[in-house]
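In: coords below, sequence missing:
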């Protein structure tokens, strides 16, 4: 039944104006920070974290800005962006680093950003760096859980083709992102959607109210405006099932890999780390950080087998798998150091 489902969820919860919108992706970040602050406060009150009660809110707020956002964005701009667009942005367009809606952020970069942030924060508060990081690592998977669910709602970072998989789904975004697969059918899919949806003339007429020249160009040369037409199609699809049925034959069934990642990197990883934290309150500092690095990396490597690569491959590995190898090595160092009680 799922293999015929064409993704039609909207990334927008509430739209006030074209520039002011409440989106699921932003809500996911907020939910992750709030849940993290709440649980860290609980750990503090049970003396399972190095910061005293009442400190979690300030810590999470600083971690969100200096760790997640800055680290995640710089990670994307210094690893994923150059692999597709080169390094010209450094000198020609340094402002691209601040346009987070262009490309997004990298989870590995966010992890590295938090790694650096906790070191400085621990020095400022005069607490154990690894003890501080252990608490953060326990709650971090919840942010990953909400983030991957938002990826699914957005219809992005979808999986590889999955013939014969009962729960496979079809993602319209593949029409504009994968030119060697669904992308070759983009023109035909748009024509069929416009013929059954009946929205194209109305959209052109509305566009003409503000830009008659552009509206005339879209109507006379539609193949020059695939991006605009795709956005119109996506909007119509969310309220008109006929549009979904029209484009369904042009789409490949794919793994909903965002949900795989939400389950493993989010829910399962959180359950493991929370259990260890509560079950073994005297666990040495650094152990939970090491477990987070290793388990996250292993789960990411597994999930990448089902996820459509969104960057150039590194040999036979995806970028996510390649970067995860370094996390496994780092996690092993933390675990060994913790067992030998080398971390303060």
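Out: That came through fine. Since this is a predicted model, take the numbers as computed values, not measurements.
In: every contact and neighbour count from this point should use C-alpha atoms.
Out: Will do.
In: can you tell me which residues contact residue 266?
Out: 141-146 (C-alpha atoms under 8 Å, 6 or more residues apart in numbering).
In: please, which helix or strand holds the nearest residue to it once chain neighbours are set aside?
Out: Spatially, and ignoring its direct neighbours in sequence, residue 266 is nearest to residue 145 (4.1 Å; C-alpha to C-alpha, 6 or more residues apart in numbering). Following DSSP states H and E, the helix or strand that holds residue 145 is helix 129-154.
In: for that helix, name the packing helices and strands.
Out: Counting contacts by 3 or more C-alpha pairs under 8 Å, 6 or more residues apart in numbering; DSSP states H and E, helix 129-154 is packed against helix 24-45, helix 107-125, helix 257-261, helix 269-279, helix 287-304.
In: okay, now the one to match up with it:
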């Protein structure tokens, strides 16, 4: 083992265990993300000055919206994992694998599609403005991303590539070589940095132009995830594609121009009268 390798802290993936009932850190991460997002979304909806004259969900609407989004994230994330190349081989070997959410295995891109469908359905059935609802969801999404990446680190999964940096770690399932703690890199980029970007956008009137914040989130996540993939070890069943691209990069890089186009389109809209 290299001199500078840091042993993995070996945190028990199970946070609380009482008899046959076991609560994992992975589940608590999702709960923390939803609770934190729910709390912040209610505060944002209660401040009409942030929205200018744009129609937006009321604070009470967030109670229903969080339920719709929770189902969308969990169903979309799990289906995305087992149907896309990430977990298709496991699904072929054991069809019940699709239902074992508690064992981990979620696709962000599948969760993003699931959440988008949930927001679309919520806006349609509850008669709420679509783009403002998307903006609201995107402002709070980095909270869940942060806790999710921390849970990946606790589980010792999605570790990084072999590295010789002083903070490299030896992960229990990653062999004897020290590796980048890429989960912590992604928690910082996709969670902290992206969250600060969302707050800055809100502070400077982003919510007054429906779709602007959503566009910045999509582009920001695409950039953060693509950069993080440089340090992350690709899933064993996928490996590298042409020009050392990973599946994460292939799915995330198109988000950058798509998000920027949406942000530019929203920025050119006329402001609604306050």
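Out: Yep, it's here. All values derive from a computational prediction rather than experimental measurement.
In: now the TM-score, please.
Out: Here the superposed chains carry a TM-score of 0.88, computed using TM-score structural alignment, normalised by the length of the second structure; 262 aligned residues with a C-alpha RMSD of 2.3 Å.
In: neighbour count for the contacts of residue 266 of the first structure - can I get that in JSON lines?
Out: Converted to JSON lines, the contacts of residue 266 of the first structure look like this (neighbours: other C-alpha atoms under 10 Å):
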{"residue": "141", "neighbour count": "26"}
{"residue": "142", "neighbour count": "27"}
{"residue": "143", "neighbour count": "24"}
{"residue": "144", "neighbour count": "24"}
{"residue": "145", "neighbour count": "26"}
{"residue": "146", "neighbour count": "22"}
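In: from those residues, pick the one nearest residue 292 of the first structure.
Out: Residue 292 of the first structure has its nearest neighbour among the contacts of residue 266 of the first structure in residue 141, at 8.7 Å by C-alpha to C-alpha.
In: would you mind measuring from that closest one to residue 26 of the first structure?
Out: 17 Å (C-alpha to C-alpha, to the nearest Å).
In: which residues does stretch 195-203 of the second structure contact?
Out: In contact with stretch 195-203 of the second structure (C-alpha under 8 Å, 6+ apart) are residues 50, 138-143, 207, 213, 216-217.
In: to clarify, my last question referred to stretch 60-75 of the first structure.
Out: 33, 36-37, 97-98, 100, 104-118.
In: so how do I select the buried members of those residues in ChimeraX?
Out: Selection of buried members from these for ChimeraX, criterion 16 or more other C-alpha atoms under 10 Å:
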select :33,36,37,97,104,105,106,107,108,109,110,111,112,113,114,115,117,118
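In: so what's the residue minimising distance to the centre of the second structure closest to, chain neighbours aside?
Out: With distances taken as C-alpha atoms, centre = their mean, residue 145 lies nearest the centre of the second structure, 3.7 Å away. The shortest distance from residue 145 of the second structure to any non-neighbouring residue, by C-alpha to C-alpha, 6+ apart, is to residue 191 (5.4 Å).
In: residue in the first structure matching that neighbour?
Out: Matched by TM-score structural alignment, residue 191 of the second structure corresponds to residue 266 in the first structure.
In: wouldn't the residue nearest to residue 266 of the first structure be in contact with residue 268 here?
Out: No: between residue 145 of the first structure and residue 268 there is no contact under C-alpha atoms under 8 Å: 9.5 Å.
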